[in-house]
Structures are given as C-alpha cells and as structure tokens.
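Undergrad: kindly generate the corresponding structure for this input.
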Amino acid sequence: MVSKRKIRKIIIISWSVNHMFCMYFLYLFLLCTSLLCCIAKDSMTVSSLISDTQGDTIVSSGERFELGFFTPNGSSDSRRYVGIWYYGSNPKTVVWVANRDNPLSDTHGVFAMAEDGNLKVLDGSGKTYWSTSLERSSSMYRTAKLMDTGNLIVSNQEQGNHSVRILWQSFENPTDTFLPGMKMNENLVLASWKSYDDPATGNFTFQQDEEGMNHFVIWKRSMRYWKSGIAGKFIRSDEMPSSFLYLLSNFSSTTIHNDSVPYLTSSLYNDTRLVMSFWGQIQYLMWDTEKVWSLIWADPRDSCSVYNACGNFGSCKSENGLVCKCLPGFKPSSPENWNGGDYSAGCSRKSGICGNGAVSDIFLSLKMMKVGNPDSQFNAKSEMECKIECLNNCQCQAYLYEEVEITRRGGSSSSTCWIWSQDVSNLQEEYDSGRNLQVRVAVSDIESTSRNCETCGTNIIPYPLSTGPNCGDLTYYSFQCNISTGQVSFEAPAGTYQVTSIDPDTRKFVIQAKNADDCRNKNFLQLNQSSPFHLINRCNADPANFSSDFSFKAGDEVEISWDPPLEPPCSSSTDCKDWPHSTCNASQEGKKRCLCTTNSKWDSLTLNCTQEVDYSRQTGARGKMTLALIIAVTFISVAVLALLSSTFIYTYLWRRRRVKGQGSREILHKNSALYLYDSERKVKNLIESGRFKGDDTEGFDVPFFELESILVATDYFSNANKLGQGGFGPVYKGKLPGGQEIAVKRLSSCSGQGLEEFKNEVLLIAKLQHRNLVRLLGYCVEGDEKMLVYEYMANKSLDSFIFDRRLCMLLNWDMRFNIILGIARGLLYLHQDSRLRIIHRDLKTSNILLGEDMNPKISDFGLARIFGGNETAANTSRVVGTYGYMAPEYALDGLFSVKSDVFSFGVVVIEIISGKRNTGFFQPERSLSLLGYAWHSWKEEKALDLLDQTLCQSCNKDEYLKCVNVGLLCVQEDPSDRPTMSQVVFMLGSETATIPAPKQPAFIVRRCPSRSSRASSSSKPETFSNNELTITLEDGR
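TA: Coordinates of the predicted model:
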C-alpha cells in the first residue's frame, strides 16, 4: 500500500514536469512568432531568409519600398535578381539590384542573413552569387532593415549598450539610381544598366568630377562623355538645376538658383530620383500628380552637349545637318573615322605654326563660342598686348581677350588675357554665353590668294565666292558675313538663308531653308539662269554622308553648287601676282581680267594658268632620243600585252574544259542551288544565276564567314545566346574574337525565307549604306546552313518598347519624334537616294531596330524588290507581308509601289504616337480599327485622345498633331493621294510646311477580333501561305 507521502511526492513531480513542458512550448511559440514578425515586416536577422520559390518579400514600414526577387520587365528569359523597387509599382520601378552582374538562372534562390553575418544571394545548392563581404561575425544582434528611404541597412547592436552601428548600406553601394537621402561624394558612382532589360553594369557611369563639389562627369567606358561644367573664373558651367544639386548634396549645399526648373519644397524631394540611363543620359525624375514619372531635366540634351563632341579643333553646331566640322586651316586627324561619323580624334593643323612669327601666322576670329578651360591667364592692357604675347609663344594655340567693367570701389579697371597652350577643345558655335575666341593658324592655310575673302567665324570663303565688293569674284557676290555671330548667309531673290557648310573641293555649299514653304517647288530660291549657282539637292542634303551618332535634320538642308570661275578680275598687273603666267588685259566681255600668257591656258579647277608644251620646237638629239624612247616603250608594251593575252586565253580554255568535266555531276542535282552552297565562290555563282538580271550582282562585296567562326562566336548556338525566333528561324547573339558583338540570323530548312529571299537580302544590304538601315557584316553558306551576320542592336526592336507598359515610358516624345524622322529618312534613301530604287514591302515596328543611342534602323530586306529608274509600280501573284501593315491595293490586288511602303510607314507612325498595335486594337462602340479610331479622332478634333498617355508631360503638341496629320495622309486608300517619302520628310522636318487635310484611310472598320481574323493577312487568303507571312520577332537583334 502506497503511503500518502509517496503519493504527494508523485503529484509534486508530475506538476513540475507539466509546468516545465508548458513553459517550453510557450517559449518556442513566442520565438517562432518573433521570427515570423521579423520576416513579415521590414527586417531580417541572422539565419532568416527570403525564398524566391515562396515569393517572399520584405516591405519598408511605411510601405514605400519592397525587396525581393524579380525578373526585369521585358526580359524573355529566366534570369532572377534580388532588388529593391517602389512598393506597388506595376511594372516594377527598380532602384537597386544586388546581383546585377551575376543573375540566378532559376527560381530556387534565397536571400539570407548567413551565419557569418553577411547578406547573401544563394542558389538552391548554396552557391553564393552576391554578398555584402563584411567581416565574419557570429553576433545574434546583426540585422538588415529596409528603410522608407529605399536604403537597405545592415547594422549591429553593440553588446553592453543600446547603440547601433551601421556596417553596410545600399545607399553607399548604388546601381543606376540616386534616391533622396543619398549623398554624392568622390566615392559614389552610378552605373547604368546594360540595356532596358539587363541590369548588368552598362557603358555609362555618373560621378563627382575630380574638380570638386557641384562638378559632375559621365564616363562612357574609359572616355569622358559629358561634363557638367568648367572650374575656375573663365566661364561659368552649363547651369544645372539647383534642386538637382540640392538633392545630390543631401540637402546641404548652397547652389545658384535656376529659374528654368521649378524649385521643390523638402517634402516633394521624397518623390524624386536620379537615373543614369543606359543610353548615356543623367535624368532627373519626379512622381507627379498624374501618378507617372515625369522628366524634369536631363543631360546631355543634344549632340553638342557631349563632352568635346567634335574633338580638338573641331566645331560643333547641333542645328546643322552635319554637326561637326574642322576649323579653317585644320583637317580631320583620322579622315576615315571622321567620314564614318567618329569625330573623337578631332582635327589637326594643315601646316605648323610659329615658322616666321607674326609673318607666317594669323588668327581666326570665332564669335560666340563655347570653349574648354584655358591653360593660363594674365592682366593685359589691350588686346594687341594679348595678341603679341601669343605670337611670341610658339606653344600658344589661341587667346581670348576680355575687358572687365570698372569696379565701384577703386574706380580702376582690368582686362584679362586667356591663353591656350594645349589643343583647343569643346568648341561649340552660337553658344548663348559664348566668347570671341582667336585661334592661331598658318596664313598659307587660310589666304591662298590676295583675292580671297576673310574667313567668317568657322567658315572659309574660298575663291571665287564673295562676301564684299573688295574680295572674291563679284559674279559670286551673293554672300554676307555677320561679324557679330561669325555666320555666313546666302542671298537669293526669294530670301536670305544661313550657310551651314562650304566645300571648295567639290564646289558645293549647304544652306538651311527653314523659311521656305515648299523647297521642292521648281521656283524655290528663284535663282536666275545667269547665276553661277545651281540647286543640286532640294531639301535633303545627302544623309548617307552624315554621322550615325548625331541626328541629321532632313527636310531643311539644300545643297547648291557653283560654276568654275573665269580668270580673276583685275585693275592692274599687281592684282595678278597670285596667278603666275598671267597679265591684266581686257577680256572678250570687255572686263579686265588676269588673262593667261602665250602657251598658257586657264584651268578653272586649279584656279591657275597651266603651261602648254610645244613639241614642234623640240628638235635635235633631244627630240630624237624622245622619239626612240617612245618607240621602245611602245614595242615593250605590245609584247607584254601579247603575253598577257596568251595567258588569259590559255586560262579561259583550261577552265572551260574543267567546267565541262563537272557537267555530269551537276546534272545529278535537279536543284543546282543546293550544290552551290559549298563555298563563298559558289554562293557568288548562285547570286549571278539567271534569276537576277541587269547589274544586280555588280559591286557584291560582303565578307564571307566560316561556319566554325560563327559557331565559336555564338557558343555553338547556345540557348543563352538566343535573341528570338521567327518564321525564318532563330536569331543568336555572338561575339567575334575582337570583341565586336554580332547578331546571326540562321535560316532553318523550313524557313519562311527561301533561297531567293536569302539572295535578295545579301544583295540589297551589300549595296545599301545609310545610318537608318541595319548593317550587314557578312554571310555564311555551308551545307544546308544559310546565315546572315548583322551588327548587334542592343535595344532590340521598336515594338518591344512602344507596346510594353514599362518600357514605353523610356521613350519620351523627343525620342519618338526622332525615331519617326529616322524611319522616314531611311525609306527616302531606299525609294530615291540609293543607287537602286527599292521597295521594302514589309515595314513594321518589329522590323525597326534601335541602336545604343536609340537611332532607328530598318531591317529585314528579304521581301524587298528592286525597281528600275523609270518604274513606279509592279504586280505580283505572290502577296507577302504582315497583316495590319499592307496597303489595300497590295493586299487585295497584288499591286505594289513606293506608295505601299508609304502606307506601312503611316501605320507605324500611328502606332508609335498611340502606343497601340494596329492588329490588336478594337473599339467596340464603332467597330473601329486603330486607323479608324485615329481618323474619327482627327475629324472630331479630338486627336489628343489618340496620344499615348505616357507622353502627356513630354509631348510637343504641334509636332504631335503634325505626326497624326502626316500619318493619316500616308494611309489614305488611293495610292495617288498618299505623299512620297520626300514630301513626308519635308513635312515632318519643316516648321513652315503647309500640310494638306487627309482623306478617309483604308481599313477603318473591322470585325470583332477573332482568332481567324488575327491569322488572316488579306481579304484574299488563297494567295497566302504560312511560309509567305513574315513573323514579328519580339526580341531584338
């Protein structure tokens, strides 16, 4: 029998055990709850993690920012990154990326505070893809917290007290975005993304300049790309918005207020950010009342804002078609690069200076110039003292004299002489706050004759052109020099026009015709028949000669030539000293001219008298020797010619016998094209086959790529390098051994593009060279493989931007308008300015590729057709193209012409400005297509309803309405009503052009969209096959 004492003991032990278990489970519950709360809110502790598989994120306490895993908007692959974005933004507006250069390939990653106290991005196997790289710590007090400022902070609570020490923060390790609360110092660098869907480190970086606070610089790789200003007292920098500087200084610096940008109160700064864009622009953005990010300020804003855009001694003017030119007396340092649009090498002197001091050198007087910082300065009493100081110093390249106003206190005055002993850089014409610069040149490089007019700013006035009655030839006295601006103008009966360039070698000059209503009118300029000037290119100075880096302003540039001059006018023999073998005599027209002497003849090209040789006076031994020499040379030449002819005939007969011997093997191939695939020579034979007539094969000179080199470049066509898939086959990205990136278009055996299209594309692009056409680098044919190698376009295709909710915001109005102009210029070149007349037949937004600077380039010439000079239209039974872009006469009747491309261009314009697809748009109230909606909006004077809403802040209303008008003109039903591309370029580029009202376009009403209607490409479906339809490539090349 159990005693009471034992029972009591058992009860006590049982109660103790139960109480202990209850306390343990309560502690475990509280611990788990605290960990869950930690992850669910805004912080992470040691051993806590965020799982990509579970979709975990942390959100700042005020719900302003969120951290987690993401795939970049617009990306077609499975790359995963850890980043911070604005909470609730859709699509995500990412402000920071952890593993930007090392993405995960799947969704099994985790973001964790590891046991060593570091934040890490890990894959499913535990491999580290990114880390904060702090010293190892086992402290349980280390935490990571996402703040409402967007800053991710790793801190440690010191043992024994309550102080917190910050160990690492994302604000000191940014990617491409600067947020309020950050502070720009010498250690902070913003690095752009590689492209809009690739957060990897790009080409551009923004940081504080070494010259100090409030001076900033953008680097393009290792080259200085943009500079915010110039230190020192010489000239104030391009003024940046005070609110921009205030934000960069973390609200602590005193800046000069700029009224052009509104001042922001402190609370509004919370909704601003700075972004280093992947195309090289530093952008200042603000979240506005319309709940969109508005661009407040950006730089570089034009081609001349780029640092030293035209190189040393090169002058920049963004209003000109060709923005860069060498100063008079200078020539391109690298002519090949200069002609190709790369001006970085700048210009160098034609002749050296300081040969005979003041005798050999003069100074160019350049007005209203922006110029880089001088090398030295001193107080000078007069400009003459400044000039003499420069002439006495052989290192002096230029000087600038500036008089300072009398001071109030002492009543004294002082003037400064600025000296450039190094090459002069960063030159820009007609700069608002520019100075009058004197650049030293050799007199022989400027004044070829005493009759030459003085230079006018950056323009040499070559003989016989005249800017006054005392220089040049008065027959050519049609020019004026504005001595205050250094600009030259051309006077014509119809008005006065600014001259942008003069080329004495080709006897041509270019004027700006902005005030002309229609410069293609035959009466434009109204030049007299007796005038020595002739219009040679109306409203379209050749864009093929202009740089791809800088925009060509087509539609307002006119090229004019001048006739070679007669002998120079004179009043006495002294006036003829610059023309040897001439004397001052009366000419047949009655005027005194420097007429050539006996045995001399006037050469109007070299502007000199050239002596004629009289062989009848060469007698005696010398004449006999000459005759003997002529006979000997003739005999030898005949012998060599006979030997070469024999060799040629032998080689021809040998090749003919060899070809006959191969005949039996060729008969075995019913399709000879397959046999011709084996080598570059055979591909050329294929292109020269009977299916191409005329001179189609002349000048065919495209590099041939070996298959092995393409396999290596594309990593054997790995999926990681695949850019997209179309009906023709896949497109791959590759890299050549020299580092050049390429895009390889690989035509599959079941491709929609056959042998003829392949030949067509190689042939056409080989003959086309224009900044708005994609460049073919080469081709490869081996076995069944047919491949085309293009330049790689980093920003892919236009449709991937304008039809994407996030990416469309990257294209503001100026960019879209420049893209429209670029496409128009490319089509104009195809239709009119290239050596062949070409109709593209498949123009659409997916065939417009965007370069690094958003320059548009037309691609895919597989369906293009070559026209003769007199042809205007053709008919085909094989209708090919893309639904939504084909003109009605082509889709229904197979009739195509240059006006078919004009129709497609009109559709592209309306898609660009509306941000909507023509093939996917449907308005149920009126059963309208996109073209119908645009037409009714225009007729009801509600054209702004068509505007892409992301353009509300940046849109230029006049340019927008012009684009709507021109777009509707292009899609009119009757081809004869549509404008030509030359008229389109003029209407878009001119501020004074009269644009007619459009008529009703084609295809304005459509049935309710269905699967069948989307698949159809015409009202005559029997003329189509799947192989004949071009497929939109969503990814770029």
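
Undergrad: when you work out contacts or count neighbours from here on, use the C-alpha atoms and nothing else.
TA: Will do.

Undergrad: what is the neighbour count of the closest residue in space to E66 that isn't next to it in sequence?
TA: In space, and not counting its chain neighbours, E66 is closest to V59: 4.4 Å by CA to CA, 6 or more residues apart in numbering. Using other CA atoms under 10 Å, V59 has 25 neighbouring residues.

Undergrad: and if you look at I536?
TA: 13.

Undergrad: rewinding a little: state the distance from the residue nearest to E66 to C417.
TA: According to CA to CA, to the nearest Å, V59 stands 60 Å off from C417.

Undergrad: sequence B follows; please return its structure for comparison with A:
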Amino acid sequence: MEMKNNHLFLVLFLCFSLGTNLSIGGYTISMNESVSSGQTILSSSGTFELGFFTPGNSFKYYLGIWYKNISSQTVIWVANRETPVSDAAHLTIIQGNLVLLDKFQSLVWSTNISRSVPPKNLVIAVLRDDGNLILSDLSSNSSTPLLLWQSFDYPTHAFLPGGKLGYDKRTQRKQALISWKDLNDPSPGLFSMELDPQRDQLVIKWNRTTQYWASSSWNGRTFSSVPGMRLNYIFNYSYIDNENESYFTYSLYNSEIPSKFIMDVSGQIKQLLWSTSLDDWYPFWAQPTEQCDVYANCGAFGVCNNVNSSCNCLSGFKARSDAEWNSNNYSSGCVRVRDQEVQCNGITEDKDSFWMNSIVSLPASQDTNITVAEASQCRSACFNNCSCNAYTYDVSGACSIWTGDLFNLQQLSKTETEKTIFVKSGSPEDQTKAKKSTKLVVLLSSTTAFIVLFIGSFSYIYYRRRRRRMTKGTDRINDTQGTQISHLDKIGGGEIIDVPYFRLETILVATDNFSNANKLGQGGFGPVYKGIFPGGKEIAVKRLSSHSGQGIDEFKNEVTLIAKLQHRNLVRLLGYCINGKEQILLYEYMPNKSLDTFIFDGELCKLLDWKKRYDIILGIGRGLAYLHHDSRLRIIHRDLKTSNILLDQDMNPKIADFGLARIVEGRRTEAKTEKIVGIYGYMSPEYASDGLFSLKSDVFSFGVVILEMISGRKNTGFYQSEEALNLLGYAWRMWIEERAMQLTEKSLLESCNRSEVMKCINVALLCVQEDSNDRPKMSDVIVMLVGEGDTISANKSLSFGETIVSSGEKFELGFFKPAQTKAKKSMKLKALLSSITALMFLIIGSFSYIYYRRRMAKRADRSKGTQGAHKSHWHKAEGEAKVLMNENSDEAIDVPYFHLETILAATDNFSNANNLGQGGFGPVYKGIFP
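TA: Below you'll find the predicted structure:
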C-alpha cells in the first residue's frame, strides 16, 4: 500500500512539474498502453500531437510530432524516418524503452536506452507542451522522476524553442539537423547543419561531408553574420559552453507564437514563425540568403540562375528526372543528351568535341592546374584525358581541368565578368547528330526571329502613331495652339514613355507665367509652382533650375522611372515639357505640401498627432519596400528626406523626386558613383565617404526620417552638443540609457502610443547602423513596424499584422530545360519548319489585309460630310478643339467626336418614332447618317 501511494505521489508530481495533466490515453503512454494508426496523444494545451502520419500522397506511415492547431500539417520530429511502416504498426513501452513495432511485431525503432530498467518500475511517456516527448521512470527513489530519454536530445530536421543543437563532450555525440529528402519524403536528405564546437559556429554540409556555409563565431549574443538574429524582440538566442557540453538554443519572448528552426530541403536553415493573418509560415531569416549559394543546388552539370533561383542544364545535357525538375527539385542534376560515357580513345578531336558555355561561374574546385602556351594545348590536354569533363583557359596560360561532375555553376548577369567553360560533348555520334540538329534549330530560330521582328516592327509603328494622336489630343485640351512637338524619343532613348507632353505655353497659362503667388516652395533642383488647367484641375509644376546640378540625364531618369512605377505612396507624374533650356515636370497636386513643412514648424507640428505620424511612417516604408522588392524594377531612391515626402489632402505620404534614383539588376543591390549628391544628414556613411550606395542606403535615410518625425528635430541642425553631435548619436545614447521616450516631441506626448513609439525608435536605430550589412531590408522593416503587441520590452515580442509580405520565398519565374533534337527527327523538323513559316506568313498577310481594310474604311467614313459638321475629335470643329477625357486618368480617349447637329439630324430631333427604349441612364434612339 505504501508503494502504491509513493507511485501516485510521483505521478502527480510529474504532472505539475512538467505542466501536463496526466490522463491515460490523453497525454501519456503507460506501460500497458500503445498508440496505433488513427490514434494520437496530445500535449495538455493541445499545441502538439504525436501519432502516425503519411506525407503527401504516400502510403508509408511515419511516427512523428506535429503542431496540432496549424492548418498545414507541420511535422517537427520523426522517429522512423529511414524505415516507414504500414498502418498496422504501433508504439508502446517494453522493458523501459519506447518501441515501434510493425505488423509482424518486429522492432522498427526504439529509444535504445542502454541502462536496465526493472520490469516492475513504472515507466511513462509524456508529450509536453513545448513539443518534447519524454520518457521517465516514476519508480525512482528520488523525489523527482528519473528522465530516461527525451526527443529534444535527438532532433531530426527541426528543433523547437528550448531544444538543443550541440556537442556532448563526455560521449563525443553531435546533434545535427538533417533535411528531408524532399517535401514529401522524411528520409534523410542531402543537407545537414551542426555546431562546430572548435570555432563556436554553425555549419551546413552537403552529403554530410562538403561544408558550404558557416556562420561567424558566437559573439556573446548572436552569430553576427546572420542579420536576422541581431537586435530583435522575438527570439532570445543562447550559446552554452561548459566542461560537459557546448550547445546552441533559443526561446521566444512570447511563447504563444508557434515557431520552428529547420534544416530545409532547399539547403537553407530557416527560422520561421506562424502568421495567422497569412495562414502560413513566415520566414524570419534564412541562410544562405541566396538559393544559388546552396551547394549542388542544381545537381551535377546544372546551372543556377541568380535572378530567379531556377535551374537549367549545360549545353548538351538534359534533366536526369523530368518529374523531379517539374516539381522544382533539381538536386538530381543533368545528364548528357545521349546516356553514354564520354569516349576518347581512337577518336579524332574536332571543333565539336566540346560545348562552350559562357557567362557562368566556375565549379567549386578544379582537379588539375597546368600552364600551357595556348588554348589549343589546354583543349587537347582535356580531350586526351578520358576522365576529363571540362576545361577553362585564360590569357595568362592557366589551364584548369575538371575530371568529376560539375557542381555549383551559376548563371551570371551580363554586367558581371564573363567566364567560359568548355564541357566535353560526348561520343562522335552525339557530335554528328548535334551538328545536324543545331543547324535545324538555327534555321528554325532565324525564321521565327524574322517573323517576330516583322510583327514587332509593325505593331511598334502602329502604337507610335496611335500614341502620337493621343498625345496631341491631351495637349489640346489645355488650349494649345500650333503644332504638337513630341519629345518621347529624346527622353526614353527610343522607348515609348506613357507620359503626356505639354507645351510651354500651356504651362505658362496654368501657372500665371510662374508667378510668385503660385510658388509652393523651393526644391533642391528648382522651384515648384501650383498650376490650374481649364476645368479647375490642379497640378504641381516642378521647374528645374539651370543652376541646380540636375541635367538632362537626371531629368530623363525621373521621367522614365516614375512612368513605370505605380504605388499609392509614390507621387504620380502627369506630364513633362522640354523647351530650350526649360525642363519641367508636372505632378499631381499635393495640397499639404511636404512633410518637413509640418514636423519642423512649432505650430503646424501640432496638426500631426501620433496616429497620423505612425500612418505616414508606414506609408513611406511601404513605398520604399515597393521600390526595393515589389516593383518591376529594383530601384534605389538615393535622396529620401522629409522634404521629398509629399502629403495629399488626407495626409497620405507620397515619395517624390526620383532625379537621383538608380535601377539595379539581378542580384546586385549596390553600386558606386564618383558624383556624391544629396543632403549629408540623410546620407549613409558609406555613400558620403566612398560613393557606395545600395538598397541599405535608402534604409539608412528612412531611419533618419523616422527619428526626425518622432523628435521634430533635424538631424543636420541638431545642437544638443552636451549629449551628442547629431540626432542619431543622441538617439543611440537615449536608447542605451533607457531614456528613449525623451526623444518624443512634446506635442506628441498626449496622443502617442508608447509601445508604438518605442518600436519605431528601435526600428529607426536598426536602420541607421554604421555597417550596411547590419541594417534590415525594407521588407523586414515593414514586418517589424506592423507587428502587433502592447510593448516591446524585454519580456514581450512583436507579432504579425495583416500586411505581412512573405519574403525569402523563391519565386519561380519559370525554368528552362534545353532539349537537343535528335538527328532521326530532322526530316520531321524540316517539314514542321516549312509549315510554321507558311502559317506565319499567312497570318501576317491576313493581319495586314484586315488592318488596311479597316484603315481605308475609317478614312472613307471621316471624309463624308455629315452636314459639314462631323469631325474626328482630333480635328478642330468650328474653330474649337474637342477631346473626350477620362475623368480618372487625364488620358485622351481615342473615340470619334460628333457634333450635336449631326446627331439631331440623324435621330429626327430625338423623335418618339425613333425611340428604341429606356436604358438605365436614359432613352435610346435609332439614328441614320446620310
């Protein structure tokens, strides 16, 4: 009886100490119980669930733990990942071990506890609320249960808050995260992550051997080379190093947010949080940041595209598995078009012995380096080596030879230094057939290109003519006289720009000859005036000064960029004008002028309470994030400041002045200039000193703007000399000394939300860090700003709002698998080529005929004298220009205009005899033209 009471006490103690309500069949597995297919056990709060699952469309069963209340099943631990079972398997406790038995009662998996546990001891398994499955002996003489085993010590592909990733110095056992083989196969994949205890850093390996990424060493707070780890209020990272073990772990300040740290099938380690608004996992950070930096991402002989992270095969190769490539799994790589080994003995070298592949980065390491006098010697050295797969040669005489499979090839952008590798093509039969098919492909491509060029030129001429008519119509609504002069080609370098051109006379009338009464202010490149077109439409006219330093290049840059951008937080360009030395831009009118007008004025600043300022900060951030990540172009603004933030009638912010903006392509995020322009208070350190600008330069400027909006002080004119030389230094000192709220402008103290102010100050300080690598991306800035929560003190974290945009996701813009045409199909291809050519010419002929007939019909219709009054809306009727305008876009509509007299005659003065019926907006009549 005493023993039974002791057991009962230990069971109750375990329940309370582990935070789990012990209930047979609910949260535990006892020695006389088992879990079979269709049965599960839950943690006490219902957060985690243990049971059998079948990934994807598989019929294989795995024992695992997953999040219970997340819409997409998220498995975080798998017991039998190498040995799946059927649905007749079950989990139970035998001789103190958790064991998984198949339908034949054979052992599949076990906790494999080496120490012996007496059969009479009470051993129990409990699934805790932190996702840890523990096995404990309740019969211990100790007052606390004896822990026998826990899943946290044996992570598979993921580990949760409170878990460990490390090295046991006593047993020499390493813990590692090993990726799944693919998204629907939990068996061990190619990628693994572990802790290097010698260097105190995380490393990722391919195939358990080849290391391709390593973090920096632990600096006491984080691994500093992982920007997402630094200065955040969501995760608390720790590194423990003592005489027994070294391990890395983490926790959440808000433990209610589901999270996971995984070694992903993509070859990246990812820290993810569950977003209820997105109903998906949000990647907080990932390393390596670029998919193409993952070792063997595209497999053997595959080339990774840096722009969209897709893969294609080298010339002469094809995908090894079409099914895998179609599912975006490229790890199987490529094989030669003909599945034969490369032959060399007894074969004569010719010009088709190698495939030339340009604009690719070279494989990781070559097998042989030799010095030769000329390229032909390097070529022969590879050709005569039956094991050689590829070679490179440079003008210095360096010859590199690769004998194994080629991995880590990357497609470079055209702006990067071109590198060429020559890959052995295969057998002579391959070469002969390849030559024939290549000629056929060239012929087919040439014919297709000619046809496309013809259609494109035809369409371009038609579009140009149509745009010219529309531009003239737009200008004449503003009482223009004389001939319309188009400057579209002068601005866009031959590219049609969808921005109306206005004559100088029209603008002079609208601004009252640039009178001082209409002057709105003075920008960095010249004055800005208010203008009013006939009909009352208000515009802002930016007149570039000849002394401003903004030349025709900057002017062209601003016109072409804004014409291609559409976002609610970017100012809209309505038109432009070039006349002699006059360079003028027409924008939508912003009645509340610029942001600096309010925040630096002692009285006007009171009109912007904290809610409005917070909305403005978010608006500027979203506009900047659009420029950096979401627009068709990746754009660096380079001149973000409060005077370039305009406010509409509802105080919505609009980023303006794109004269200094630059476009960056591909993976590039930075550039350099010798001409440093802008306001030093908003310039990042690297730009001000070395002319280096990047996306992170705009992030720095954004941080300055936030601090100025909160403090109401200019960074450049800051005079708190006893505290710091500028606003940024002062803000850092206030933050470190936990006096950050002292930055807040006095007029905001009553209306401000303290947690939002502190959050914004924190984000601003992250943005203005001296090292550009430490600054967050704008997409991450938006996530931090829209995060929900009462406070950002050390025991709270930021959650996610409805405007989270998934970042770090790999957008598949499409992948390209080169297919080599076989010689035996050459006749079919020739016939296909002839058919396509004939069909295309038939289409072109038909298109041209239809266009000609329609144009002749329009001319005939317009030439008719409809009582002498029917005119196109592009021509003057009775001395007055008539153009139908779209109310919402200022765009001229290409629809013929008819005089009222013509319509009255056609309908017999709207007689009842011609009334066809009543429409929703009025009656409909039948009319007859002469």
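
Undergrad: TM-score for the pair, please.
TA: With the length set by TM-score structural alignment, normalised by the length of structure 2, the two chains reach a TM-score of 0.35; 355 aligned residues with a CA RMSD of 4.0 Å.

Undergrad: my guess is the residue nearest to E66 of structure 1 contacts G68. True?
TA: No. Using CA atoms under 8 Å, V59 of structure 1 makes no contact with G68, being 9.1 Å away.

Undergrad: so what sits against both of these two?
TA: Residues touching both V59 of structure 1 and G68 (CA atoms under 8 Å, 6 or more residues apart in numbering): there are none.

Undergrad: now do the same contact list for L274 of structure 1.
TA: T177, F178, L179, I282, Q283, Y284, L285.

Undergrad: top of those by neighbour count?
TA: I282 (26 neighbours).

Undergrad: any idea how far that one lies from Y246 of structure 1?
TA: As judged by CA to CA, I282 of structure 1 and Y246 of structure 1 stand 16 Å apart.

Undergrad: go on, R5 of structure 1?
TA: Taking CA to CA, one finds R5 of structure 1 at 83 Å from Y246 of structure 1.

Undergrad: so between those two, which is more surrounded?
TA: Y246 (19 against 8).

Undergrad: element containing that one, please.
TA: helix 242-248 (DSSP states H and E).

Undergrad: same check, this time on L763 of structure 1
TA: In the assignment (DSSP H and E), L763 of structure 1 maps to helix 755-767.

Undergrad: can you check E385 of structure 1 too?
TA: helix 383-391.

Undergrad: list the helices and strands that helix packs on?
TA: Where contact means 3 or more CA pairs under 8 Å, 6 or more residues apart in numbering; DSSP states H and E, helix 383-391 of structure 1 is packed against strand 398-403, strand 415-420.

Undergrad: the strand ranked longest in structure 2: what's the following helix or strand?
TA: Under DSSP state E, the strand in structure 2 containing the largest number of residues is strand 185-196. Sequence order places strand 201-206 as the next helix or strand after strand 185-196 of structure 2, per DSSP H and E.

Undergrad: for that following strand, packing partners?
TA: Short answer (3+ CA pairs under 8 Å, 6+ apart): strand 201-206 of structure 2 packs on strand 185-196, strand 210-214.

Undergrad: and those, which is most packed in?
TA: Ranked by mean neighbour count, those are led by strand 185-196 with a mean of 23 (mean count of other CA atoms under 10 Å).

Undergrad: got the angle for that one vs strand 210-214?
TA: Put simply, strand 185-196 of structure 2 runs at 70 degrees to strand 210-214, going by axes from the mean of the first three to the mean of the last three CA atoms, to 10 degrees.

Undergrad: got the angle for strand 185-196 of structure 2 vs strand 201-206?
TA: 140 degrees.

Undergrad: one step back: and the contacts of L274 of structure 1, which two are furthest apart?
TA: Farthest apart among those by CA to CA are L179 and I282. That separation is 13.4 Å.
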